[in-house]
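Participant: Turn this into a structure:
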Amino acid sequence: MFEKCIYFNTNALARQINKIWDDAFKPFGLSPSHAYVLRVVLDQPGISMKQISEELELAPSTVTRFVDSLINKDFLKRVSNDDDKRGTQIFPTQQSKKIHRKLENTGQALYANMNEVIGKKAFAELVTDMRTTRKQL
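Facilitator: Down below sits the predicted model:
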């Protein structure tokens, strides 16, 4: 009935992918979204909230919520610039540094799994097509 419906098919796919990603990041006590914010900060210590928002294409208010949650879990810390309060930087804590490699390995394992299940070429094309479509919309 909904074979040609982009809304139905993208949401059905998103639910399946969310389940796989939720299961992968569950051992860290993190949602996939929180894990991606953490991975960005681990990769770019001192990054600004605006840069996180741009990197992950998330609303600033969403980034604030995620960062606050990760601060409460002792994964991140905020460091304010005394001269400019807008210059707040986000840094990883020791706790997040300890799991950095495991988080990256989890991301690599998810990528490898998708290549295996979907096929390397088909997976690459799917991601490319999704990015292109997202930018066009």
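
Participant: can we go C-alpha only for contacts and neighbour counts from here?
Facilitator: Will do.

Participant: which ones are touching the most centrally placed residue in the chain?
Facilitator: Note on the chain: the residue nearest the mean C-alpha position is Y36, at 2.6 Å, using Cα atoms, centre = their mean. Shown in contact with Y36 (Cα atoms under 8 Å, 6 or more residues apart in numbering): L56.

Participant: Next: M49.
Facilitator: Applying Cα under 8 Å, 6+ apart, we find M49 in contact with 60, 63-64, 88-90.

Participant: Another sequence for comparison is provided below:
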Amino acid sequence: MSDTQELFVKCLYFSANRLSRLMNRFAEEEFAPTGLSPSYAFLLMTVYEKPGLTQKELSENLHITPSTSTRFIDKLELKKFVVRKNEGKLVRIYLTDQGEQIQETIRQCWKNLYKRYAEILGPETAREITKDIHFANETLNQK
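Facilitator: Below is the predicted model of the structure:
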């Protein structure tokens, strides 16, 4: 192993980005049956679990910026998966019938994604890595 490769192996930034690219590829392939990117599917799952979220709440739940959530909501509204409803000063987001109907497909895609990487890593390792990455995200985000 070269000195540079050894440095990369020991670098959280490099390793996390490499893992992110791999997981993104797996997720894109597994969520293909929905016709949506995984990020859009996760937004729909969130609204399904918490109907009537505000955009701010949605952004916080998904750990994305408000401008990104606006872009996602705009696209999903065009595809007739969500609708915005004004309630006083707040704008709340709800699923349409079409958004409700795609939920089972989304859940199955999510299960398939887990199954895919758990088969490669082993279920225990998959759970431990997920737990460790979540801990790192939460800890680093506090700084």
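
Participant: hmm, back to that, which entries within the contacts of M49 of structure 1 meet the buried criterion?
Facilitator: The neighbour-count criterion (16 or more other Cα atoms under 10 Å) marks 63-64, 88-90 among these as buried.

Participant: just the helices in structure 1 please.
Facilitator: With DSSP state H as the criterion, structure 1 has helices at 6-25, 32-43, 49-56, 60-72, 94-118, 120-136.

Participant: Can you say which of these is nearest to D84 of structure 1?
Facilitator: The closest approach between D84 of structure 1 and any of the helices of structure 1, judged by Cα to Cα, belongs to helix 49-56 at 14.0 Å.

Participant: how big is the offset of the closest one relative to structure 2?
Facilitator: Taken against structure 2, helix 49-56 of structure 1 registers an average deviation of 1.1 Å after superposition, with mean Cα distance after the TM-score superposition for structure 1.

Participant: Give me the range in structure 2 that that helix lines up against.
Facilitator: The aligned range for helix 49-56 of structure 1 in structure 2 is 55-62, by TM-score structural alignment.

Participant: next one: that stretch to chain centre, how far?
Facilitator: Its chain's C-alpha centre and that of stretch 55-62 of structure 2 lie 12 Å apart, by Cα atoms, centre = their mean, to the nearest Å.

Participant: if we can go back for a sec, what does the residue nearest to the centre of structure 1 correspond to in structure 2?
Facilitator: When the two structures are superposed using TM-score structural alignment, Y36 of structure 1 falls opposite F42 in structure 2.

Participant: do the same with N9 of structure 1
Facilitator: Match for N9 of structure 1 (TM-score structural alignment): S15.

Participant: I'm done for today, thanks for sticking with me.
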